[in-house]
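J.: curious how this folds, go ahead:
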Amino acid sequence: MRASVGIVLVSHSPLLGAGVHELAEQLGGGSVALAVAAGTEDGELGTSAELIEAAVRQVDGGAGVVVVPDLGSSVLTARLVLDELAREELVLVDAPFVEGAVAAVVTASTGARLAEVVRAAQEAWQARKL
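T.: Sure, this is the predicted structure:
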């Protein structure tokens, strides 16, 4: 059995990151390497390149890593980290935070390859609620 794609959730808020992590982990059956880089090192609102890099390294099992940011500077900080790591199997996705995270984790839990996990997260923009 090959390693699944790892997922990193990047949020400004430790509470938001923890909540989305809890939801995604349960829906993915706990079979996907999933980490959160949320807030700053001292637990305040913000983003941290160090926390993002540590989360990427934590979930990187060799099948690739999808990084799902919430907004604004989390996108910029995650992009900076991934540019520094310079590996094409580390992908920052443009996806809604909750829906994209859930789609990525559920798809990764099926053993899907990196491109499929990225596509599932991106397609979450099309998910209608009503």
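J.: alpha carbons only for contacts and neighbour counts from here, please
T.: OK.
J.: and the contacts of stretch 45-61?
T.: 3-8, 10-14, 33-41, 65, 67, 73-74, 77-78, 80-81 (Cα atoms under 8 Å, 6 or more residues apart in numbering).
J.: in helices only, show me these.
T.: 14, 73-74, 77-78, 80-81 (DSSP state H).
J.: circling back: are any of the contacts of stretch 45-61 buried, and which?
T.: Listed as buried from the contacts of stretch 45-61 are 3-8, 10-14, 33-40, 65, 67, 73-74, 77-78, 81; burial here means 16 or more other Cα atoms under 10 Å.
J.: tally of neighbours for residue 86?
T.: The tally of other residues near residue 86 (other Cα atoms under 10 Å) stands at 10.
J.: roughly how far out does stretch 91-106 sit from the chain middle?
T.: Distance of stretch 91-106 from its chain centroid, counting by Cα atoms, centre = their mean, to the nearest Å, is 7 Å.
J.: here's the other one to compare against:
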Amino acid sequence: MVGIVVVSHSKNLAQEIINFSMEMAQSDIKVINAGGTDDGRFGTDATKIMDAIQQSDDKDGVLILVDLGSAIMSAEMAIDFLDEDLKKRVLIADAPIVEGCISAVSQASIGASLEEVKNAAEQARNYSKK
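T.: From the prediction side, this is the model:
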């Protein structure tokens, strides 16, 4: 099953996004919080993200959702640290973090492929709110 990593500058925000998204899950999936820094500050940490990727990997791939620009840079750096085999199975979604995570969790929990999970997350950009 595809794993998901949530990278926010806030550990608490990432956890709440995960909690909310898991309400939509149809089965148990690995959704790992890689928000904030190890010492509890706001920010992102490539090593923390790399560890989260490794924890969430189930050989079907890992999708990373990010909140702001520097989170993308940290996620890309984390991917660079991975071994070549895992690196091939990790994607970063260009998606809104809340709606994208809900969509990704829903798709991953029914056994969708990594590309399908990424596409679902990215399609969340198009959801109208009114």
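J.: biggest separation within the ones in helices among the contacts of stretch 45-61 of the first structure, which pair?
T.: Farthest-apart pair in those is 14 and 80; separation 20.2 Å (Cα to Cα).
J.: check contacts around residue 7 of the first structure.
T.: 32-35, 56, 59, 65-68, 101, 104-105.
J.: of the residues you listed, closest to residue 128 of the first structure?
T.: The nearest one, if we look at the contacts of residue 7 of the first structure relative to residue 128 of the first structure and count by Cα to Cα, is residue 101, at 15.7 Å.
J.: may I ask you to confirm that residue 128 of the second structure belongs to a helix?
T.: No - under DSSP: H, G, I helix; E, B strand; the rest coil, residue 128 of the second structure sits outside any helix and is assigned coil.
J.: check contacts around the residue mapped onto residue 10 of the second structure from the first structure.
T.: In the first structure, residue 10 of the second structure lines up with residue 13, judged by TM-score structural alignment. Residue 13 of the first structure makes contact with 38-39, 44-46, according to Cα under 8 Å, 6+ apart.
J.: what's the farthest-apart pair in those residues?
T.: Taking Cα to Cα as the measure, these have their most distant pair in 38 and 44, spaced 8.9 Å apart.
J.: overlap in contacts of these two?
T.: 13-14.
J.: how far away is residue 94 of the second structure from residue 64 of the second structure?
T.: 9 Å (Cα to Cα, to the nearest Å).
J.: returning to what we had before: out of the contacts of residue 7 of the first structure, list just those in strands.
T.: 34-35, 65-68 (DSSP state E).
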